[in-house]
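1. I'd like to go over a predicted model; first the sequence, then the structure.
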Amino acid sequence: MDFGVQDIKNIIPHRYPFLLIDRVSYIEPGKKVVAYKNVTSNEYFFQGHFPEMPVMPGVLIIEALAQAGAVAILSQEEFKGKIAFFGAINKAKFRRNVVPGDTLKLEVEIIKIKGSAGIGKGTAYIGEKKAAEGELMFMIGDKN
C-alpha cells in the first residue's frame, strides 16, 4: 500500500511547513510503518541551520519518525479520527548528518500499546546507513 501526501494528511493533522513525511510505502496499522522524507535545499529550516552547511536538525528527524509512527497508530481502527501526542523521547541517537538531496527512510515499529499510550521504536536511514534512532512514547487523544 502506497500513501502519498494527501493520504497522509487524511490521517495526521500536520501541514506545511511541519508535515515531514512525503510518502508511506508500507503500513501494518497499529504495528509498523515505512515512510520517506525527501530532503530538499528549499526546506525552511536550512535558512538558519546552517546557511553555510545545511544540516537537518536532529529534533526534526525525530519528529519525522513520530509523524510516521502516528500514521501507523492512527490507521488502527480504534484510533481513527484521533490525534497522537509526544509523551517522551528516549535513547535518541544521531549517527550522521542529513543534508539536501538525502532521502530519509523512516521505519517505526510499535512495541507497546496500553490503553491510549504506547511506545514506538523508530530508525531513520539514508540508504542502508542509520541516521538517527530512538524510542518514541505517545498518547492518543481526541482532536477537540
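-> Received it, and whenever you're ready, just let me know what you need.
2. for the rest of this, base every contact and every neighbour count on C-alpha atoms.
-> Will do.
3. residue 120 belongs to a strand?
-> Yes. Counting by DSSP: H, G, I helix; E, B strand; the rest coil, residue 120 is found in a strand.
4. now it, nearest residue through space, not along the chain?
-> residue 110 (4.1 Å; CA to CA, 6 or more residues apart in numbering).
5. comparison target, given below:
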Amino acid sequence: MNGTAQVDVELLAEVKSILRRDLKLGPDARIADDMPLIGGEMDLDSLDILLVISSIEKHFKIKIPNEVVGRWVFQDVSTLTRFVQENRNANSGGAKPQAADVAAKNWLDRLPHGPEFRFVSAVHAVDPGKSANGVWKVDGSEAFLKAHFPGRPIVPGVLVTEGLAQLAGIAASTESDKHGGMLAHVDIKFESPIVPPAAIELSANVARVFGALRMCEVVASVSGRSVARGTVAIKFET
C-alpha cells in the first residue's frame, strides 16, 4: 500500500463520523488524524474493532481482511481512511459456498438453551462457521402472546431478536467449538410487526471473525418480506 498517498479530506471526515457513532464519542468529540486505534488513547477492544470493521465495510462496500487488522490499517485514523480510499471500489464478489446437509445432525442441540427457551423451531441449512437458515413457527397459542397485546397479539421483538441470536450461534459455530457461544452484541432494526400465526424465516451469515468474536448479519422475514434485520456478535470460548 502507498503510505504517502494523499488522504481524501471528505473521506476522512466520513470515517471519523462512523467512529464517533459506533464508539459513542459524541458529535463534538475531537478525533485527530493520527490518533492510534489500538494501544493509544482510544485503545479499542475486540468488540469495538469488530463493530467499526462491520460499519466501515457496510458503509463503503469494501472488505477488510482479518490479516491486515492488527497491522498498518488500524495504526491510526488516517491509515484506516487510506485503506478505505484505496479499496472502496474493489469488487468483493464471490461464489457462495454450498450449505451443509442438516439431516445428519440436530443443530438445535448445539444451543446452550433448553427446549423451553428456543426460538428456532427448525434448522433448514447450515454451512458451519459461515451461515444458517431456519424458521420459528408461532401459532398464536403461546402464553407470551396473551398479554402482548390482548385482542391484537404481536410477536415480541425481543423474542425475534433472541431467535436471530440463537440461529447466529448455530451459524457461527464449528466442530471445534465445544460449548455454545454467548451473545456479546446485538443491533436489530424492526421493519414491520409480526402478527400470529406466522412462520418467521431466520437467516444468519458470518460476516467477520475477530479472535473469539464472530459477527453475523441476520434477517427475519415473513412470507418473503423482511420484518427485522441487523447484526449479532457471538463470543465463543477459546
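-> Cool, got the structure. Bear in mind the structure is a predicted one, so any value in this text is a computation, not a measurement.
6. can you show me the strands along the second structure?
-> 122-127, 131-138, 182-190, 198-210, 213-222, 225-235 (DSSP state E).
7. which part of the first structure lines up with the fourth one?
-> It stands for strand 198-210 of the second structure. Aligned by TM-score structural alignment, strand 198-210 of the second structure corresponds to residues 102-114 of the first structure.
8. so which bits of the matching stretch are buried?
-> Applying a neighbour-count criterion of 16 or more other CA atoms under 10 Å, one finds 102-110, 113 buried in stretch 102-114 of the first structure.
9. and if you look at stretch 107-120 of the second structure?
-> Buried, per 16+ other CA under 10 Å, within stretch 107-120 of the second structure: 107-108, 110-111, 118-120.
10. out of these, list just those in helices.
-> Counting by DSSP state H, no part of these is found in helices.
11. spatially nearest residue to residue 101 of the second structure, not counting backbone neighbours?
-> In this structure, residue 101 of the second structure finds its nearest non-sequential neighbour in residue 125, 6.6 Å apart by CA to CA, 6+ apart.
12. what about the alignment partner in the first structure of that neighbour, how many neighbours?
-> Matched by TM-score structural alignment, residue 125 of the second structure corresponds to residue 26 in the first structure. A count of neighbours around residue 26 of the first structure, defined by other CA atoms under 10 Å, yields 15.
13. what of residue 69 of the first structure?
-> Neighbours around residue 69 of the first structure, by other CA under 10 Å: 32.
14. residue 227 of the second structure touches residue 195, doesn't it?
-> No. If you go by CA atoms under 8 Å, residue 227 of the second structure and residue 195 don't touch, sitting 11.0 Å apart.
15. neighbour count: those two, which is higher?
-> residue 227 (20 against 15).
16. now do the contacts for the equivalent of that one over in the first structure.
-> Residue 227 of the second structure maps onto residue 131 in the first structure when the alignment is built from TM-score structural alignment. Counting by CA atoms under 8 Å, 6 or more residues apart in numbering, residue 131 of the first structure makes contact with 94-98, 123-125.
17. of those, closest to residue 142 of the first structure?
-> residue 123 (27.2 Å; CA to CA).
18. which one is that closest one nearest to, not counting chain neighbours?
-> residue 133 (4.2 Å).
19. can you verify my assumption that that neighbour contacts residue 89?
-> No. Taking contacts as CA under 8 Å, residue 133 of the first structure lies outside contact range of residue 89: 10.1 Å.
20. so the two - more neighbours on which side?
-> residue 133 (24 against 15).
21. elements contacting whichever helix in the first structure runs longest?
-> Ranked by residue count and defined by DSSP H, the top helix of the first structure is helix 58-74. For helix 58-74 of the first structure, the packing partners by 3 or more CA pairs under 8 Å, 6 or more residues apart in numbering; DSSP states H and E come out as strand 23-28, strand 32-38, strand 83-94, strand 103-114, strand 117-126, strand 129-141.
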